[in-house]
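> Predicted structure and sequence below. I'll ask about it afterward.
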Amino acid sequence: MAKRGGSLGRYVLLRILLTVPMVLILLTFVFVILRVAPGDPIEAAYGQKLPPAEIAKVRHNLGLDRPLIVQYGAYLGDMVHGDFGKSVVTQQSVGTLIRADFPATLELTLTAMLVAIVVGVGIGSLSGRFRDTPIDLGGRLFGIVIYAAPIFWLGMMFQLLFSVKLHIFPSGGRTAAFAQPHHITGLYLLDSVLTWNWSAFWQTLRYLALPAITLGLVIGGVLVRLVRVHMLQTLQSDYVEAARARGIPEWRVVMRHAFRNALIPVITVTGLQFAALLGGAVLTETTFTWPGLGSQLVQYLDSRDYPGVQGIITFFAILVVFVSLLIDVINAYVDPRIRY
């Protein structure tokens, strides 16, 4: 056990060291892509509102008149110090905006991930357990249809059904103006629990339900197919057959041996889908007017505020890298078959 612990420690250290060049490559990619994009961000932001002299002054203040290599060095230096730049349009720090809006995106993403896991693992397990039955057919059909559905279309259909027709859930926003909990973490559900404000909790849950279900179902469609495949493989494995031969009840064989081992690959894919959730959050937040980083990114894109776009995309990229690192470490700890 001590040897495994030491090996795990070396593996974690190696993965952390490998994260550094990955982040550097991502930062370079973001910088280059936005620099080769057509158009001038200053002229796009201000147009004819400012005389040429004022536009030149704004460009100088933002450092956009310097050589690209100097801009790149300044960009990397700012990233090291956690400075994500300054918006051209609002002249506000992008880092300040990220700190203000990211809790909303995080709350939506985590809730959607919970929905995806419950739906994907639940339906996928049943589909694998009852192979070639109507349950299996229904589960496979659900996974294909949900995964193929465009996320914005799915969101609009939910709005039409549950908001316009049935009046069960609000069509957009994060919570009612009168129900905002006392700010502690920025996660409204958690803040409501910490302050024992159950009225705010239920109001927030009502507003969160549709966007979280929309985003979670799309990822859940991926997990349904994955869990089904691994459940089938596990149920046909030698150690499951040996457990059955020893007279262990079928429900115990399924839950203790098949189900638990089938979940190991799900951990990896769930972590990888975190990036897809962030990408889906952009469309989901726009559809449901959810005030997070995704909707803010769309506003920056509309106004061609390239420094703002660069800051948010850079933040998302770094976040995905570190989530991937965390998933790799969890996998190495959970699955003894991984060599390190």
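Arrived safely. Fair warning: this is a prediction, and the values are worked out from it, not measured in the lab.
> from here on, contacts and neighbour counts on C-alpha atoms
OK.
> how about the helices of the stretch 101-250 of the chain, start to end?
134-148, 151-158, 188-194, 198-235, 238-245, 250-252 (DSSP state H, counting those that start in this stretch).
> before we go on, here's another structure to hold up against the first:
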Amino acid sequence: MFFGNPATLMLGQDATPQAIADLSHQMGFDRPVVVQYLTWVGHALTGDLGRSYTTHQTVSEMMIRSLPVTVELAVLSILLATVVSVGLNSLTWGQRAMRTHGVAIRGMGTDIRGERARSLRARVAGVPAQTRTSQDFVPRLTR
């Protein structure tokens, strides 16, 4: 939000009060801010975003002209972020893989030792070992 009248900024410090009042009325700056905003929203919904106070071009034309540069910057930013993140992640994947591997091996070792201890305590055979590879797959799973 501007402090002061935008018409003063547009006309400069040497403008007469009558010229400022005329431009303020012409541009609608003399109306309440809420009314100005709702008028702008109504125009924006129809594609009219207004005119630039400095270049006197329509804002829509200025946006369309700058769209290719904006898209190029967005694509290059995404590519740069991807390259940097893949590069940094490739430096740390080994450490993460070793931590995961260590946790899995410890858990598997604990399971095997626990099964052996339970089978010795109960005086029963542990998990049956596979002795023949010629057996069918399903009977080996259900045994």
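Perfect, thanks for sending it. Here the structure is a predicted model, which means the values were calculated and not measured.
> Let me see the TM-score of these two.
Aligned and superposed, the two chains score 0.58 in TM-score terms (TM-score structural alignment, normalised by the length of structure 2); 103 aligned residues with a C-alpha RMSD of 2.8 Å.
> so which of the helices of the stretch 101-250 of structure 1 comes closest to V80 of structure 1?
In terms of C-alpha to C-alpha, the element of the helices of the stretch 101-250 of structure 1 nearest to V80 of structure 1 is helix 188-194, at 30.0 Å.
> equivalent range in structure 2 for that closest one?
Using TM-score structural alignment, helix 188-194 of structure 1 corresponds to no residues of structure 2.
> How about that helix, which residues are buried there?
188-192 (16 or more other C-alpha atoms under 10 Å).
> swap in stretch 271-282 of structure 1?
Buried-residue list, stretch 271-282 of structure 1, by 16+ other C-alpha under 10 Å: 271-275, 277-278, 280-282.
> related to what we said a few turns ago, out of the buried residues of helix 188-194 of structure 1, the closest to A200 of structure 1 would be?
Distance to A200 of structure 1, by C-alpha to C-alpha, is smallest for S192 among the buried residues of helix 188-194 of structure 1, at 6.0 Å.
> Kindly indicate which of the buried residues of stretch 271-282 of structure 1 lies nearest G120 of structure 1.
Q273 (12.4 Å).
> Verify the assumption that that closest one is located in a helix.
Yes: assessed with DSSP: H, G, I helix; E, B strand; the rest coil, Q273 of structure 1 lies in a helix.
> residues contacting it?
By C-alpha atoms under 8 Å, 6 or more residues apart in numbering, Q273 of structure 1 lies in contact with I219.
> how far away is it from I123 of structure 1?
Here the criterion is C-alpha to C-alpha, to the nearest Å. By it, Q273 of structure 1 lies 18 Å from I123 of structure 1.
> same thing with D101 of structure 1?
33 Å.
> More neighbours: which of those two?
Set D101 of structure 1 next to I123 and count neighbours by other C-alpha atoms under 10 Å: I123 wins out with 26 against 19.
> I'd say the more buried one and V224 touch.
Yes: if you go by C-alpha atoms under 8 Å, I123 of structure 1 and V224 touch, sitting 6.0 Å apart.
> what is in contact with these two at once?
Contacts common to I123 of structure 1 and V224, judged by C-alpha under 8 Å, 6+ apart, are G139.
> got a list of what the equivalent of L76 of structure 2 over in structure 1 touches?
Residue correspondence to structure 1 (TM-score structural alignment): L76 of structure 2 is matched to T111. Neighbouring residues of T111 of structure 1 by C-alpha under 8 Å, 6+ apart: 212, 216.
> count of residues packed around I330 of structure 1?
Each residue near I330 of structure 1 was counted by other C-alpha under 10 Å, and the total is 14.
> for V229 of structure 1, that is, sorry about that
Residues near V229 of structure 1, counting by other C-alpha under 10 Å, number 16.
> swap in the one 3 residues further on?
Neighbourhood size, L232 of structure 1 [other C-alpha under 10 Å]: 20.
> ok, and the closest non-adjacent residue to it?
Leaving aside its sequence neighbours, L232 of structure 1 sits nearest to G128 (C-alpha to C-alpha, 6 or more residues apart in numbering; 5.3 Å).
> Could you check which residue of structure 2 pairs with that neighbour?
In structure 2, G128 of structure 1 lands on T92 (TM-score structural alignment).
> Reformat the buried residues of stretch 271-282 of structure 1 into a markdown table and put distance to V58 of structure 1 next to each item.
Below are the buried residues of stretch 271-282 of structure 1 laid out as a markdown table (distance: C-alpha to C-alpha, whole Å):
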| residue | distance to V58 of structure 1 |
| --- | --- |
| G271 | 41 |
| L272 | 40 |
| Q273 | 39 |
| F274 | 37 |
| A275 | 34 |
| L277 | 36 |
| L278 | 32 |
| G280 | 34 |
| A281 | 32 |
| V282 | 29 |
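> Check these against K49 of structure 1 and report the nearest one.
Nearest to K49 of structure 1 among those, with distances taken as C-alpha to C-alpha, is V282, at 29.7 Å.
> Surely that closest one forms part of a helix?
Yes: counting by three-state DSSP, V282 of structure 1 is part of a helix.
> My guess is it contacts Q299. True?
No: V282 of structure 1 lies out of contact with Q299 (C-alpha under 8 Å); the separation is 10.7 Å.
> what stretch of structure 2 lies opposite the helix or strand hosting I267 of structure 1 in the alignment?
Per DSSP states H and E, I267 of structure 1 falls inside helix 264-287. Aligned using TM-score structural alignment, helix 264-287 of structure 1 spans no residues in structure 2.
> How far away from the center of its chain is the helix or strand just after that helix?
Downstream of helix 264-287 of structure 1, the next assigned helix or strand under DSSP H and E is helix 293-302. Remark: helix 293-302 of structure 1 is offset 16 Å from the chain centroid, using C-alpha atoms, centre = their mean, to the nearest Å.
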